[in-house]
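Q: Have a look at this fold, sequence not included:
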């Protein structure tokens, strides 16, 4: 009887690890990574790097805060602040999809910090909407449920 109590939590942990591995493989994006130093958070979905210019987050869009003749969009400043909070360290890992730059010359990437995948965190917490622009579509399947959950829970911009 005592052995059964020890085995059940062990089985549960092994099952959970296997499940996490399965989902990480199902949502694998690419194998192109760069470790870089972020110098500034521009808005909710864009950062500036020390030597590589600007990085626009893949698969999401946050409300704008830098309009030349318009006030910031609703929740734009909250998205920007959340982005700053998620980039707790200056070092980030960039993961690229098929197209590395947009028409404005910005790098397009999934951005990982010590708090996890920043793109997904912004979407999950309702600070961003899903925005998939071909050919960069590898994150779409994993990001759709994140946006749906934020919308269903009335988080952030979905209030």
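A: Now that the structure is in, tell me what you want to look at. Computed from a prediction, not measured in an experiment: that's the story for all the values here.

Q: rest of the way, CA atoms for contacts and neighbours
A: Noted.

Q: where exactly do the helices run in this structure?
A: Secondary structure of the chain (DSSP state H): helices located at 2-26, 76-86, 118-124, 140-152.

Q: Residues touching the third one, excluding its own?
A: Contacts made with helix 118-124 from outside it, assessed by C-alpha atoms under 8 Å, 6 or more residues apart in numbering, are listed as 45, 57-60, 79, 82-83, 86-87, 110-112, 128-130, 143, 146-147, 149-150.

Q: List buried members of those residues by neighbour count.
A: 45, 57-60, 79, 82-83, 86-87, 110-112, 128-130, 143, 146-147, 150 (16 or more other C-alpha atoms under 10 Å).

Q: just the helices of the chain: most buried one?
A: Mean neighbours per residue, mean count of other C-alpha atoms under 10 Å, is largest over those for helix 118-124, with a mean of 24.

Q: and that one, how far from the chain's centre?
A: 4 Å (C-alpha atoms, centre = their mean, to the nearest Å).

Q: do stretch 146-159 as well
A: With C-alpha atoms, centre = their mean, you get 15 Å for stretch 146-159.

Q: The residue sitting nearest the centre point of the chain and residue 111, how far apart?
A: For the chain, residue 119 is the residue whose C-alpha lies nearest the centre (C-alpha atoms, centre = their mean; 1.4 Å). Look at residue 119 and residue 111: by C-alpha to C-alpha, to the nearest Å, they are 6 Å apart.

Q: shared neighbours of these two, anything?
A: Residues touching both residue 119 and residue 111 by C-alpha under 8 Å, 6+ apart: residue 57.

Q: quick one, longest strand in the protein?
A: Assignment by DSSP state E gives strand 33-43 as the longest strand of the chain.

Q: export the helices of the chain to a markdown table and tack on distance to residue 36?
A: Below are those laid out as a markdown table (distance: least, C-alpha to C-alpha, whole Å):
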| stretch | distance to residue 36 |
| --- | --- |
| helix 2-26 | 23 |
| helix 76-86 | 16 |
| helix 118-124 | 15 |
| helix 140-152 | 24 |
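
Q: Of those, give the one that comes closest to residue 49.
A: Nearest of the helices of the chain to residue 49, taken as C-alpha to C-alpha: helix 76-86 at 13.8 Å.

Q: Take this one as well and set it beside the first:
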């Protein structure tokens, strides 16, 4: 009889392990071992499940601070982490969407607070959105990581941000733009600059700004001139309701930031 009980116990353990491997992380905050880091906001578990850390967006490969966030996440490798679900279970790539904890440390939040990732909450997964925004404000105010002040910040100012084009935005991309002014007396050459919204980066063609001049950065297509450069996008990049605009220099440092909500 004892052998029978022992066999039943072993079978139950094997069954539970199998079910965990099949179902992956769940909303109850289960623990699992991290086997490796895939990128700045994605990890793989020992059972092969891939987990995307939600509420954040980390710099991609070849972008400033990518190696920094990878080094920080690699501290999780070989360790047990607890994972918490919000609303959505998986994304379109089959990755589990989770908040990740190492002991008392909220990994997602701490990456934002240390300036190694952007706050990036997407509907309907916004359980910790306010905390992420507060953490990002802290990183910005203290110029941590990606929020380190650009050398251009004292010269470049935002004159106008026309994120809501007249009429149908999709048919009037020439009217979606931001205008920046060089308030310093020296000429500047802008190489590798980008603008970023809440969802990603957009490269700006190389341009020059004379001292005191103004340049318009236009979403749509056109021929560059001393006072205009074009992102050559086929769709609007700025939301008419709520968004954040970051102008970043060639080193990935923030020159300007503007957030809005209507």
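A: Structure's in. What do you need? None of the values given here were measured: they were computed from a predicted structure.

Q: picking that back up, what is the aligned counterpart of the residue nearest to the centre of the first structure in the second structure?
A: Matched across to the second structure, residue 119 of the first structure falls on residue 108, judged by TM-score structural alignment.

Q: again with residue 75 of the first structure
A: Aligned partner of residue 75 of the first structure by TM-score structural alignment: residue 65.

Q: contacting residues for that match?
A: Taking C-alpha under 8 Å, 6+ apart, we find residue 65 of the second structure in contact with 59, 116, 145-146.

Q: biggest separation within these, which pair?
A: Longest span within these, C-alpha to C-alpha: 59 and 145, 10.8 Å.

Q: Could you tell me which residues touch both of the two?
A: 65, 116.

Q: Buried residues in stretch 56-69 of the first structure, which are they?
A: 56-65.

Q: In strands, which of those fall?
A: 56-57, 60-61.

Q: hang on, residue 128 of the first structure packs against residue 58?
A: No - counting by C-alpha atoms under 8 Å, residue 128 of the first structure does not reach residue 58; the two are 11.3 Å apart.

Q: Need the overlap of contacts for those two.
A: Residues touching both residue 128 of the first structure and residue 58 (C-alpha under 8 Å, 6+ apart): there are none.

Q: Residue 127 of the first structure versus residue 150 of the first structure, what's the distance?
A: Taken as C-alpha to C-alpha, the span from residue 150 of the first structure to residue 127 of the first structure is 9 Å.

Q: got any residues that touch both of the two?
A: Contacts common to residue 150 of the first structure and residue 127, judged by C-alpha under 8 Å, 6+ apart, are residue 156.

Q: who are the neighbours in contact with the aligned residue in the second structure for residue 130 of the first structure?
A: Counting by TM-score structural alignment, residue 130 of the first structure corresponds to residue 119 in the second structure. When contacts are counted by C-alpha under 8 Å, 6+ apart, residue 119 of the second structure is found next to 55-57, 112, 129, 132-133, 136.

Q: Closest to residue 196 of the second structure out of the contacts of residue 65 of the second structure?
A: For those, the nearest to residue 196 of the second structure is residue 59 (11.6 Å; C-alpha to C-alpha).

Q: Not counting residues beside it along the chain, what's closest to that closest one?
A: residue 66 (5.0 Å; C-alpha to C-alpha, 6 or more residues apart in numbering).

Q: Repeat that for residue 80 of the first structure.
A: Nearest non-adjacent residue to residue 80 of the first structure, counting by C-alpha to C-alpha, 6+ apart: residue 44, 3.9 Å away.

Q: isn't the one you found right up against residue 76?
A: Yes - with contact defined as C-alpha under 8 Å, residue 44 of the first structure counts as touching residue 76 (6.8 Å).

Q: ranges for the strands of the stretch 101-250 of the second structure?
A: Along the stretch 101-250 of the second structure, counting by DSSP state E, counting those that start in this stretch, strands occupy 105-106, 118-120, 156-162, 177-182, 188-190, 194-196, 201-203, 207-209, 214-218, 228-230, 242-248.

Q: List the buried residues for the helix or strand just after the last one?
A: The first helix or strand that comes after strand 242-248 of the second structure along the chain, using DSSP states H and E, is strand 254-261. For strand 254-261 of the second structure, a neighbour-count test (16+ other C-alpha under 10 Å) marks 254-257 as buried.

Q: now, which of the residues you listed sits nearest residue 124 of the second structure?
A: Here the nearest of these to residue 124 of the second structure, counting by C-alpha to C-alpha, is residue 257; it sits at 25.3 Å.

Q: Could you check how far the spatially closest residue to residue 256 of the second structure that is not a sequence neighbour is from residue 112 of the second structure?
A: In this structure, residue 256 of the second structure finds its nearest non-sequential neighbour in residue 247, 5.0 Å apart by C-alpha to C-alpha, 6+ apart. To residue 112 of the second structure, residue 247 of the second structure is 19 Å away according to C-alpha to C-alpha.
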